[in-house]
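Q: sequence first, then the predicted structure, then my questions.
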Amino acid sequence: MIQVRCSSSTRGYVVQCFAMTSPYFMQRSVITRSGGQNAGCVPADSLRSKLTNRSVDPVSSVAVKVEEEEARIFEQRPSSAPFSTGSCHPKTETDTLPLSSHSRRRKQLKVEYDKDESVTPVKIEHWESPDWKKQLECIREMRSSRDAPVDNMGAKTCYDTEAPAHVRRFQVLVSLMLSSQTKDQVTAAAMQKLRAHGCTVENILTTDDEALGKLIYPVGFWRTKVKYLKLTSAMLQKEFGGDIPDSVEGLVRLPGVGPKMAHLAMDIAWDQVSGIGVDTHVHRISNRLGWLKKPTKNPEETRKALEEWLPRELWSEINWLLVGFGQQVCLPVNPLCSVCLNQHSCPSAHKISPTKRPKAGSPRSPNPTSSFTTKTEPEQESPVKHERTKREPLPAPVSPTAQRRRLKSKVKH
């Protein structure tokens, strides 16, 4: 860009010539400061020679200085800002400074919301049974003697204390597998015979099914448990080097091992509390005491409901406390509520235990038109079974052959 300053006695000019290199912009435009019409296209070299050869009037030297000062201020303006003739607005300091990259960025606005004091935050309340602490202390007092079957013949007492660590853990797992739907006395006797035979992974695999069945008989479902013991032993030898898994996920993968056995095995064998071991006693007593937000249908639902509110430091203790309490006081049928210390706080105290519903078609089945809504628990039996049998003896079944003989005798007579 070329600037040329001109001065005269009557009018001053500032001429700007913009040279465009593109063929489209070959003309040169001239802008006059005084706001007159655009001058014609005059070559810059000829104009410069005329101005330099022309003598400068001493009288107009002041005007030339003013024009030079205005031209200097004009040069300091950004090239992108257009120069408007005749504008009279004052210049600010920001007008003369170049725009930086930071100033071109869009400023971030901070959004603030007014706090509504009328709206209260939602609080999630931690549910728990109202009298559970008092009831737990009463159960501890009733279990202080530790003379229940689970204390003397449970899984904690069925392993060989002098055996290697991995053998002890395997024996704990075997005792838990045998204890399913079996009394502790029967489980302890079966474990005693197995230990005398050699309760290791290798011995279980080398023992045939018939001999193994005789060793664990009469535990519940002993034929199925023989298969589970064989499959579990083979899996332990192949994947875990003869030891049991050290996680709940690994334990429940074993045949015949459920969540209750897995959590108890983690507690007894690995000394790690991973969850609450809930069996039929814990399931029954938790529902009777009202320790659940809503009644549950199976032990697994009870376990999840208890773990939501019961402190973790009680998870290991609660199993043997409630199991022994269910074996001695809070029985499945006819619980001893009169000697229970929780009889005044238990919502199920002094209530008749529900009887087992008879099978359809049996002589004791109710009338189909009548409503029969009582439910039973897994280990319950009817308390009036023997009384009804004595008072109302059932007729002996008559074979078809005997019926034909009676009909023939009646026809003859």
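A: In hand now; what should we look at?
Q: drop to CA atoms for contacts and neighbour counts, all remaining ones
A: Will do.
Q: so V30 sits right up against Q16, yeah?
A: Yes. Proximity of V30 to Q16 meets the contact threshold set by CA atoms under 8 Å, at 5.6 Å.
Q: anything in contact with each of those two?
A: Shared contacts of V30 and Q16, defined by CA atoms under 8 Å, 6 or more residues apart in numbering, are absent.
Q: buried sites along the helix or strand harbouring Q171?
A: Here Q171, judged by DSSP states H and E, is contained in helix 165-178. Of the residues in helix 165-178, 166-178 count as buried by neighbour count, 16 or more other CA atoms under 10 Å.
Q: list the contacts of it.
A: With contacts defined as CA under 8 Å, 6+ apart, helix 165-178 is touched by 155-156, 158-161, 187-188, 191, 199-201, 216, 219-220, 225, 229, 242-244, 256-257, 261, 265, 268-270.
Q: next: stretch 115-130.
A: For stretch 115-130, with CA under 8 Å, 6+ apart as the criterion, the contacting residues are 290-293, 309-310.
Q: want to compare, so here's the second one:
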Amino acid sequence: MPQVSCSTRVSHVVQCFTMSSPYFTQSRSVITRSGIQNTGCKAAASLSSKLTNRRTDVDSISSVAVKVEEEEARISVQGPSSAPLSTGPELLPHGKPHPKSETVTLPLSSHSRRRRQLKVEYDKDDDVKQMKTEHWEPPDWKKQLGNIREMRSSRDAPVDNMGAEKCYDTEAPAHVRRFQVLVSLMLSSQTRDQVTAAAMQKLRAHGCTVENILATDDETLGKLIYPVGFWRTKVKYLKLTSAMLQKEFGGDIPNTVEGLVRLPGVGPKMAHLAMNIAWDQVSGIGVDTHVHRISNRLGWLKKPTKNPEETRKALEEWLPRELWSEINWLLVGFGQQVCLPINPLCSVCLNQHSCPSAFKNSPTKRPKAGSPGSSSPTSSFKTKTEPEQELAVKEERTKTEPLSTLVSPTTRRGKLKSKVKL
């Protein structure tokens, strides 16, 4: 059998002591594999000589301890480090590096670096959460809302007397009342409240139920709802909606916004108002053209919106939920009386000093006696007709009245004189 020879070689640890005190100089001792000790610097005091004597005790370190230290150094080298520190190769007594010596790399501790990263990430996450939970609201909106309440205290706008809340039969069964609320909302689109109320009065006299609407022919139904806006299209919507309600909901209207918007001719504004009036549930803000216009004029939105649906979403982001039911009739009546679509009456509005749109489209002269703004700002702001209705009345008068009634008296006198001369 071949003879196997085993040899044990003990590697000694390179130690370096650095004295930071100005009373001592650097002292370095190197112990090679052969056990020879070499002093790189001279001792500067008695304490230095004691340290030198302690270095000689390294020879007595057991091989097990040395292996343990080497294993720890190897594990530290494999771990993460930000700035490794090398002690350099072993030196022979004459100062040259040992040919078989290896460089031991000792890593710096990365504990402080890891703690710093965690802290930065935590601060960053905290800022993101703070940005997400930041609540925006327009300045002075509470004061402006209080002023609108004061200007609407008399409740004499068209929406107060002829809105969807006033158009249903209070003595009818519950499901019939809810259907009549939905019908009045469908007819009110692009139509003044006065015209809608008149059409609903004729429908109720005819019998405004799901069964009666389906049994009525299109021509008769059109005559009943005329002259609401887009009355021909609304006749089709009423027929389709009534058929859908009878087939899927047993003659009643859906009790959810999702179910209501599925009906032909019913949009988000009508759905939220129907939920509030018919089912007494606040599901959202009913935004029509008045609410859309006034919200943009008052600066109640982060950025201007292009349609009522965008306005509804923007308002619901900051307006307290307990005000969602009130805000519709407040702003609708305010838009019918004071904040008119054309030439708003800013001179009599209590918000003229805080509204960013004040006097931009306002008339230069104060309103005449008998007009909505003839009284003081704290009065009741009474009005009977909207500007659109006044224009319609003028157009009808122009078509029906004879031309002689529209000629001024001076012109008439001039014509008479010319005939007499002839």
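A: All right, it came through fine. None of the values given here were measured: they were computed from a predicted structure.
Q: ok, back up a step: next structured bit after the helix holding Q171 of structure 1?
A: Toward the C-terminal end, the helix or strand that comes next after helix 165-178 of structure 1 (DSSP H and E) is helix 184-197.
Q: what residues in structure 2 pair up with that following helix?
A: Mapped onto structure 2 using TM-score structural alignment, helix 184-197 of structure 1 spans residues 193-206.
Q: give the buried residues for the longest strand that structure 2 contains.
A: Within structure 2, and with DSSP state E defining each element, the longest strand by residue count is strand 27-31. Of all the residues in strand 27-31 of structure 2, those buried under the rule 16+ other CA under 10 Å are 27-31.
Q: then stretch 192-212 of structure 1?
A: Those would be 192, 194, 199-201, 204-205, 209, 212, for stretch 192-212 of structure 1 by 16+ other CA under 10 Å.
Q: can you measure across that stretch, start residue to end residue?
A: 13 Å (CA to CA, to the nearest Å).
Q: contact partners of that stretch?
A: Residues lying outside stretch 192-212 of structure 1 but in contact with it, judged by CA under 8 Å, 6+ apart, are 158, 160, 167, 170-171, 215-216, 226-227, 229-230, 233-234, 236-237, 242.
Q: quick one on the thing from earlier: show me the contacts of helix 165-178 of structure 1 that map onto helices.
A: Per DSSP state H, helices hold the following members of the contacts of helix 165-178 of structure 1: 187-188, 191, 201, 216, 225, 229, 261, 265, 268.
Q: just those residues now: which is nearest K304 of structure 1?
A: Using CA to CA, M261 comes nearest to K304 of structure 1 of these, at 15.0 Å.
Q: tell me the contacts of that closest one?
A: The neighbours of M261 of structure 1, taking CA under 8 Å, 6+ apart as the test, are 173, 176-177, 277.
Q: could you count how many residues lie near the corresponding residue of structure 1 for H353 of structure 2?
A: Alignment of H353 of structure 2 against structure 1 is given by TM-score structural alignment, with H344 as its counterpart. Using other CA atoms under 10 Å, H344 of structure 1 has 12 other residues around it.
Q: tell me which element the residue nearest the centre of structure 2 falls in.
A: Ranked by distance to the mean C-alpha position of structure 2 (CA atoms, centre = their mean), the top residue is E317 at 4.9 Å. Secondary structure assignment for E317 of structure 2, by DSSP H and E: helix 308-318.
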